[in-house]
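> only geometry, no sequence info:
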């Protein structure tokens, strides 16, 4: 049967363009009618590309491919979420050992299916990269969890950190405010670093145990050392400020997509037995665990809503670009 859809795309000029498309589901795909989509910094990276934008989509399955019932529990009417990855191969070493986010045969946002995007009314999506949304999470809150939530969840859940560990979080933005919530609800002690005192109360409300302003500071003083450090800011911080507060064997996770060089010396890493770990989106089972945990523990993003229209997409992306979003934008398909 298939479906016609509207989709909002980037362009060479950076202007948001509204287009149309049509998809029939392949054998392992479903058609999802989109209701909501989060607005992520990665969408900005493709604003000057003629492709469909959006990869934090939430919607309802309206049609399934010929093999879907044989290979999965997905059914018409299910509420599902999608993220950066579009499809995993299922047979490579990484897939069969539960590390699908490392699949070298995967397809993903920006490199495949560029005729469609979750900034639109419908998509065709492979079931290997599809997730049921628990009843305890609203659709408007679920979108930002699919990418932003999974990005901060994976270091906390997949990298051997434990309840009671001290977790440093640099920045209280779209990623940071979710990292604070997840870590605190997981029983970790969250130490927040922000440039000014302006977000101190919000950080504490999200679950932070400590707050430290860093602007103009030459030393963080006698702070109890942290076991892990999540960098969630748009620009890389001066790590020389933070290295002295890392515990021996601490793990550092740069989570913001950046091409800037992280300034540290091998001696700093060797002397403190420090690991710097690249961490993208979580594996499939980890994303499922994240959604379940968020539903049971009330973890949700602080959002601003915009209509899924050309004007709404343009406004949301401009606000994100200006650094004024508090803290995740969500596009809503008009009824």
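Now that the structure is in, tell me what you want to look at. Only a predicted model underlies this, so the values are computations on that prediction, with no experimental measurement involved.
> Every contact and neighbour count from this point should use C-alpha atoms.
Fine.
> what sits against residue 117?
Residues in contact with residue 117 (Cα atoms under 8 Å, 6 or more residues apart in numbering) are 7, 8, 9, 51, 52, 53, 54, 55, 123.
> neighbour-wise, which of those leads?
When those are compared by neighbour count (other Cα atoms under 10 Å), residue 123 ends up highest, at 32 neighbours.
> so of the contacts of residue 117, which ones are in strands?
Using DSSP state E, the subset of the contacts of residue 117 located in strands is 7, 8, 9, 123.
> residues near the residue lying closest to the second one once chain neighbours are set aside, how many?
This means residue 8. The spatial neighbour of residue 8 that comes closest, neighbours along the chain excluded (Cα to Cα, 6 or more residues apart in numbering), is residue 18 at 4.5 Å. The local packing count at residue 18 equals 15, with neighbours defined by other Cα under 10 Å.
> which SSE is residue 18 in?
According to DSSP states H and E, residue 18 maps onto strand 17-23.
> Okay, one more to line up with it:
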């Protein structure tokens, strides 16, 4: 074991604070990573404040991790010291079920091990995440980050990026398709970038006039204000695929009605309350309503390689570690364009 430091939530109703803990030593299959940057996901806030009623304290959040390899185990063949690498939302799975064997570890039939607040399969306790100086991860769950990318702006690719990439690839989005992206936040802005790079005609749906210009800048060919009934009516039955990244309550049927025959709407935003679906929105044109969860390791590496080839990263705002609570409050107000990233070099002295 070696001593490490991070920022932890000790209870749901207190601010995160510096925390000293022990990381496991680098085993034969492990990669020890010096963390440079960690993105801030809305899931971090949910877990820190126990909003899903499953948090185990102390909790060190963070699953959008980019850093340099500091040490590799004796059996590690895929990574070398000094290499730029990343760790996303999962650090282990059963590796034996049908999903795992297909490289779909996020759908592990036993349940994947989360990068934080997950139960280690080797009996080593609860996992601690990327709001820390270092992390040790099995090589099978470490990803190569293209050196051509800004490492800070690449960090959100490990969650926001793969969450939007996976459904776009699974439903084979590409040239000749009209694709809608609902919501321009941390997920939505990546959806716009990816759909454009994959060759689709991209239409952004937003409730905010202030996001129209940004939507065009990010790659949308058109922006529709979803509060405008006439504008929505013009889009009815015109879409092959819609990616809904909105986590707030909204009328899902308004978007299902925009799909063509056999069109698909995939939900990646996670509203707190169920979304009522009119069955006739599905029946009339044999439409599909689906969901998607992050991505497996092979698919995440594919996404990172694609980003390296096309120069795609997240739009970020860098923060210091001690600013995390301010970032959480701003995130609740949607006051970020479009992802906060922590500079781990800002970890306070002594922490």
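Ah, there it is. What you see is a predicted model, and the numbers here were worked out from it, not measured in a lab.
> quick one: TM-score?
Here the TM-score of the superposed chains, computed with TM-score structural alignment, normalised by the length of the first structure as the reference length, equals 0.93; 329 aligned residues with a Cα RMSD of 1.8 Å.
> so what secondary structure elements neighbour the helix ranked longest in the second structure?
In the second structure, ranked by residue count with DSSP state H as the criterion, the top helix is helix 297-310. For helix 297-310 of the second structure, the packing partners by 3 or more Cα pairs under 8 Å, 6 or more residues apart in numbering; DSSP states H and E come out as strand 143-144, helix 160-170.
> Run through who's touching the longest one.
When you say that, I think you mean helix 160-170 of the second structure. By Cα under 8 Å, 6+ apart, the surrounding residues in contact with helix 160-170 of the second structure are 41, 186-188, 190-191, 194-195, 243, 266, 268, 292-295, 299-300, 303, 314.
> 6 Å instead, please
187, 190, 191, 294, 295, 300 (Cα atoms under 6 Å, 6 or more residues apart in numbering).
> in the second structure, which spans are helices?
In order along the chain, the second structure carries the following helices (DSSP H): 42-48, 98-101, 151-154, 160-170, 186-197, 212-218, 229-234, 252-256, 279-283, 297-310, 324-332.
> so which of those gets nearest residue 2 of the second structure?
helix 42-48 (24.3 Å; Cα to Cα).
> how much does the closest one stray from the first structure?
Comparison of helix 42-48 of the second structure with the first structure after fitting gives an average deviation of 0.8 Å (mean Cα distance after the TM-score superposition for the first structure).
> rewinding a little: whereabouts in the first structure does the longest helix of the second structure align?
Mapping helix 297-310 of the second structure onto the first structure (TM-score structural alignment) gives residues 284-297.
> with the second structure superposed, average distance for that stretch?
Once superposed with the second structure, the aligned residues differ from stretch 284-297 of the first structure by a mean of 1.2 Å; criterion: mean Cα distance after the TM-score superposition for the first structure.
> got the buried residues for that stretch?
Buried residues in stretch 284-297 of the first structure, defined by neighbour count with 16 or more other Cα atoms under 10 Å: 284, 286, 287, 288, 289, 290, 291, 292, 293, 294, 295.
> cool, stretch 239-246 of the second structure as well?
Those buried within stretch 239-246 of the second structure under the rule 16+ other Cα under 10 Å are 239, 240, 241, 242, 243, 244, 245, 246.
> That stretch: how far from the chain's middle?
Here the centre of stretch 239-246 of the second structure is set off from its chain's centre by 17 Å, with Cα atoms, centre = their mean, to the nearest Å.
> That stretch corresponds to what range in the first structure?
Residues 226-233 of the first structure are where stretch 239-246 of the second structure aligns, with TM-score structural alignment as the criterion.
> could you measure residue 178 of the first structure against residue 206 of the first structure, distance?
Distance of residue 178 of the first structure to residue 206 of the first structure, given as Cα to Cα, to the nearest Å: 8 Å.
> neighbour count winner among those two?
For residue 178 of the first structure versus residue 206, the count of surrounding residues by other Cα under 10 Å is larger for residue 178: 28 against 23.
> so what corresponds to that one in the second structure?
Under the alignment (TM-score structural alignment), residue 178 of the first structure pairs with residue 190 of the second structure.
> Tally up the residues packed near the residue nearest to its match when sequence neighbours are not counted, please.
Here the nearest residue to residue 190 of the second structure in space, its sequence neighbours aside, is residue 161; by Cα to Cα, 6+ apart that works out to 5.9 Å. Taking other Cα under 10 Å as the neighbour definition, residue 161 of the second structure ends up with a count of 30.
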